[in-house]
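Student: quick one: sequence plus predicted model below, questions after.
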Amino acid sequence: MSDKRRALPAVDTLLSHPAVVQHGAGHRLKRRALRELLTAERQRLVDETSAVPDLDSLAYAGVVHIEWLSRSRAPSVFNLTGTVIHTNLGRSTLAESAVMALTRAACEPLALEYDIESGRRGDRDHMVEALLCELTGAEAATVVNNNAAAVVLALSAMGAGREAIISRGELIEIGGAFRMPDIMHASGCILREVGTTNRTHAWDFESALGEATGLIVKAHTSNYAVEGFTSTVEERELARIAHHHGVPFMVDLGSGALTDMAALGLPDEAQPYESIEAGADVVTFSGDKLLGGPQCGLIVGSREQIERIKRHPLKRALRVDKLILSALEATLLLYRDSDDIAADIPTLRLLTRSEAEIAACAERLAPALAGALPADFELSQRPCRSQLGSGALPVDRLPGQALVVTPTGERRRRERRLRELEQALRQLPRPVVGRLHDGALWLDLRCLVGAADETAFIQQLGALQLAQATP
């Protein structure tokens, strides 16, 4: 080992440095961080031109590495993408009462599968089944870990080994290459597509029904829209056809709003109770999209079909835990009891923010952001159109306001500087995630709400590490 590397202090020496001692991390984490730091320094000092850092510098570098090792790999971010229910950013945030219920469930034993009255084993679905039935008009309900699982389980229980008839225009693909044909195959159903991409009629379903038919399926086209010369079969008619031939009718709603979106000034969205009223035997939808709850898949419908689904072997593999059920129960209680659901459910609160409120936020933030940017960037405030996200209402947009950062100079330099800015914002203590569009970085402020968030956003701009432009 070279003399330079011998000059590095021992781990115990660094452990006794005041900066390290004062850090609140445990001894085990500190020792690991300092060992990794010294290993990296030894490798660096192989280059004879490198200088040996002093003890204070190493100690402070050790504290930084301790912080890095203890950080969450999924840090909180500012979602300024313009997509409210963003799958990659965790979809919906929970209401305060749901967070409190989740925390209680994490800290205390619950009567999850224990019947208090009889003292015997119970059914964990009891936590939410009555609420789901009240809110949807269904006879029974069950819960699994997401809507994809709900679709797989329902198809497996009702149609494995038999044909599942669906309109060709509803053979959807959503994020992560989730394709309805693949899901049907995985669930053991035999896909029987009818009609065409843009037009399907009742007689298409009538003609396809036979001894091999297991069920009729309708999938809500939540992430795209077919416009123009189109025709679809209403749910009530599909239910009539299915029941006339003695097979169940299933509806996959996807987003699954539990309140009248139009009454909140938002684009209308199908609700589970409408499908139940139309005669659907089973309806599946998500808990963490427009409903604004935790990630889960909800299955509601007739008692006969729900019991059939719950008896399927996959049900245990796909069930949710006490944390999810507790947060879901608290969210459903808000839908039942709240006097102002748009204020009590965070997702609905974001979706219903007025453009004027968002514009006022932009005006407050603009001076601080402008002051943190190098001279070769221009900042402007512009109107924009936000998305609901996660496949909900793909055509409709919400009017909002954005801070738009545009680099100056020749084209190649502008492209490079834009990438540098985007990366620098993502490297802030609380990463800022925006949207690149039309040669600029758009920071849609719909999801930045409240004085605390505004203050945190402004205060961390001092840590923005973005060099001045170079030729």
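Tutor: Perfect, I can see it now.

Student: all contacts plus neighbour counts: C-alpha atoms, from now on.
Tutor: Fine.

Student: before we move on, what SS does Thr284 have?
Tutor: Put simply, Thr284 is strand when judged by DSSP: H, G, I helix; E, B strand; the rest coil.

Student: quick one: stretch 16-25 to chain centroid distance?
Tutor: For stretch 16-25, the separation from the chain centroid amounts to 38 Å (computed by CA atoms, centre = their mean, to the nearest Å).

Student: what comes up buried for it?
Tutor: Buried residues in stretch 16-25, counted by 16 or more other CA atoms under 10 Å: 20-21.

Student: how about stretch 270-290?
Tutor: 270-273, 275-276, 278-290.

Student: how far off centre is it?
Tutor: Centroid displacement of stretch 270-290 relative to its chain, using CA atoms, centre = their mean, is 20 Å.

Student: do the same with stretch 1-10
Tutor: Here stretch 1-10 shows a centroid-to-chain-centroid distance of 49 Å under the convention CA atoms, centre = their mean.

Student: and it, how far apart are its ends?
Tutor: Terminal residues of stretch 1-10 lie 15 Å apart, using CA to CA, to the nearest Å.

Student: contact partners of that stretch?
Tutor: Stretch 1-10 is contacted from outside by 38, 41-42, 45-46, 51-52, 55, using CA atoms under 8 Å, 6 or more residues apart in numbering.

Student: which of these sits closest to His126?
Tutor: His126 has its nearest neighbour among the contacts of stretch 1-10 in Leu38, at 55.3 Å by CA to CA.

Student: re earlier: dump the contacts of stretch 1-10 to a markdown table, plus neighbour count, distance to Glu304 and secondary structure.
Tutor: As requested, the contacts of stretch 1-10 are arranged in a markdown table below (neighbours: other CA atoms under 10 Å; distance: CA to CA, whole Å; DSSP: H, G, I helix; E, B strand; the rest coil):
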| residue | neighbour count | distance to Glu304 | secondary structure |
| --- | --- | --- | --- |
| Leu38 | 19 | 65 | helix |
| Glu41 | 18 | 67 | helix |
| Arg42 | 18 | 69 | helix |
| Leu45 | 17 | 72 | coil |
| Val46 | 13 | 73 | coil |
| Ala51 | 12 | 76 | coil |
| Val52 | 17 | 75 | coil |
| Leu55 | 14 | 72 | helix |
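
Student: okay, pairing it with this:
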Amino acid sequence: MPKTTDAAADLRRATPRTDAVLADPRLVAAVARLGRRLVKDAVTTAQQRCRAGELAPEEVADAAVAALPEAATTLRRVVNATGVVVHTNLGRAPLSAAALEALTLAAGPTDVELDLATGRRGPRGSGALAALAAAVPDAGGVHVVNNGAAALALVTLGLAAGRNVVLARGEMVEIGDGFRIPELLESVGATLREVGTTNRVRLEDYAAAVDDDTAFVLKVHPSNFLVSGFTSSVPVGELSRLPVPVVADIGSGLLAPHPRLPDEPDATTTLRAGAALVTASGDKLLGGPQAGLLLGRADLVQALRRHPFARALRVDKLTLAALEATLTGPTPPVRAALEAEPAELLGRARALAARLADDAVAAGAEESRAAVGGGGAPGVELPSAAVTLPVRFATMLRRGTPAVVGRVEHDRLLLDLRTVPPEQDEELVAAVRAAAAALGG
């Protein structure tokens, strides 16, 4: 027993002091990048391992360096190989290089509310709003809030508090994480009048429900599910003949028609059909940051922008910068993924599989089917191609750096390339090779 105690004491005495370990140049640089607390936690953990006899004293600094996080956040970068273009669990739309550059610029002091020519206060977010207006010329006015639900809530609070909103029963949707459109509208003071049945609604149903207490008719695109069979709905063009405004929540943020998404509503077409206001998300098919878009009649948009509650929904300069860059910059990743040619994807898959096979990895290549995701274009399948691997790779790839997330089908792991930009091919190969080595071949 005394020997054990003496050994433990020797280990404690041999463990290097915290200040000595922190003086290692690698850890000094890490403090500047990550902050002292995260670095000190890594050092403390390494010292404890040394006292337990797991590390030699001279290995403490190396162990601390190896344990350092990549960044001062618990979020981890993921290579999206799921084939779901707008993946909600992965943060929806990946931002373009132009948007990332704009975020870096906006992180410091900017002229977000300053007119540099006069030195006086200037309009907030004028660049982003101008870019949005230019992208949807049919909108008399535009406004941006912090997400799509906020845009619809602001419209309802500003126009329908204490009044009625007419909505088809089949469009009373749940938008994710348990949140429901009817509850959202009622939470800001509106009373709902449901019309039609779950599967069918007619113009006369709406007309019978509209009265002097009706603020507007709401048209909600059921973007995260598909009802087929004996169904009917009323398009915005017909609803616009009613004596009240039509508000259309198109959901996914498509600003103009897209040839691969012929049934997905877009802001331009919806406004031309007669909608007074359109609400949508900025981080789905638009491919930008999380934001709520509000487009339509200039008088209504201006009134909502000046509503007291609009202040609570105001976006920050980072969102404004990323949104403007998305609208004015090069093709964002979401659109690039939608427009990728299946033949090119299959060629990439075969080339990657051949490289991995040369390393004795049981990789293959095959055609696959991708999805739009993010509550957009339900039922639409995008022809794609994938690298196939044994299913045992799935967990190891998710735990790697960067994490690689694919999808499992028929007891195989598919790495769908529609959602992997070509510039990430080398990284994908390296991740699979590392996983193969960890799995023992």
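Tutor: Yep, it's here. Since the model is a prediction, treat every value here as computed from it, not as a measurement.

Student: which of the buried residues of stretch 270-290 of the first structure fall in strands?
Tutor: Counting by DSSP state E, those place 282-286 in strands.

Student: for Gly434 of the first structure, state which of the residues you listed is nearest.
Tutor: For these, the closest approach to Gly434 of the first structure (CA to CA) belongs to Ser286, at 25.8 Å.

Student: separation between whatever residue of the second structure lines up with the closest one and Arg407 of the second structure?
Tutor: Alignment note (TM-score structural alignment): Ser286 of the first structure maps to Ser281 of the second structure. With the distance defined as CA to CA, Ser281 of the second structure ends up 26 Å from Arg407 of the second structure.

Student: now do Leu323 of the first structure: how many residues are near it, please.
Tutor: Around Leu323 of the first structure sit 18 other residues, with neighbours defined as other CA atoms under 10 Å.

Student: also Ala40 of the first structure?
Tutor: With other CA under 10 Å as criterion, Ala40 of the first structure counts 11.

Student: helix, strand, or coil at it?
Tutor: Going by three-state DSSP: Ala40 of the first structure is helix.

Student: measure it to His220 of the first structure for me?
Tutor: Distance of Ala40 of the first structure to His220 of the first structure, given as CA to CA: 54 Å.

Student: just Ala95 of the first structure next, same as before
Tutor: Distance of Ala95 of the first structure to His220 of the first structure, given as CA to CA: 27 Å.

Student: coming back round to it: assess the claim that the match of Ser286 of the first structure and Gly148 are in contact.
Tutor: Yes - because the distance of 4.5 Å satisfies CA atoms under 8 Å, Ser281 of the second structure is recorded as touching Gly148.

Student: overlap of the contact sets of the two?
Tutor: What both Ser281 of the second structure and Gly148 touch, as defined by CA under 8 Å, 6+ apart, is the set 251, 291-293.

Student: can I assume Arg414 of the first structure sits in a helix?
Tutor: Yes - assigned with three-state DSSP, Arg414 of the first structure falls within a helix.

Student: number of nearby residues for the spatially closest residue to it that is not a sequence neighbour?
Tutor: For Arg414 of the first structure, ignoring the flanking residues on the chain, the nearest one in space by CA to CA, 6 or more residues apart in numbering is Pro407 at 5.2 Å. Counted with other CA under 10 Å, the neighbours of Pro407 of the first structure add up to 23.

Student: please name the nearest non-neighbouring residue to the most centrally placed residue in the second structure.
Tutor: The centroid of the second structure falls nearest to Arg92 when counting by CA atoms, centre = their mean (2.1 Å). Nearest in space to Arg92 of the second structure, with sequence neighbours left out and distances taken as CA to CA, 6+ apart, is Val86 at 4.7 Å.

Student: check which helix or strand covers the one you found.
Tutor: Counting by DSSP states H and E, the element that carries Val86 of the second structure is strand 84-86.

Student: other SSEs contacting that strand?
Tutor: Where contact means 3 or more CA pairs under 8 Å, 6 or more residues apart in numbering; DSSP states H and E, strand 84-86 of the second structure is packed against helix 333-339, strand 364-373.

Student: Provide the aligned range in the first structure for the last one.
Tutor: Mapping strand 364-373 of the second structure onto the first structure (TM-score structural alignment) gives residues 380-389.

Student: what residues sit buried inside that stretch?
Tutor: 381, 384-389.

Student: which one of those sits closest to Pro248 of the first structure?
Tutor: Relative to Pro248 of the first structure, the closest of those is Gly389; by CA to CA it sits at 30.7 Å.

Student: separation between the residue nearest to the closest one when sequence neighbours are not counted and Ser255 of the first structure?
Tutor: In this structure, Gly389 of the first structure finds its nearest non-sequential neighbour in Ile85, 4.7 Å apart by CA to CA, 6+ apart. As judged by CA to CA, Ile85 of the first structure and Ser255 of the first structure stand 10 Å apart.

Student: tell me, what's touching those two both at once?
Tutor: Jointly contacting Ile85 of the first structure and Ser255 under the rule CA under 8 Å, 6+ apart are 289-290, 390.

Student: Thr28 of the second structure against Val21, yeah?
Tutor: Quick fix: residue 28 of the second structure reads Val, not Thr. No - here Val28 of the second structure does not reach Val21: they are 9.5 Å apart, not a contact under CA under 8 Å.

Student: the residue nearest to Gly389 of the first structure matches what in the second structure?
Tutor: Matched by TM-score structural alignment, Ile85 of the first structure corresponds to Val86 in the second structure.
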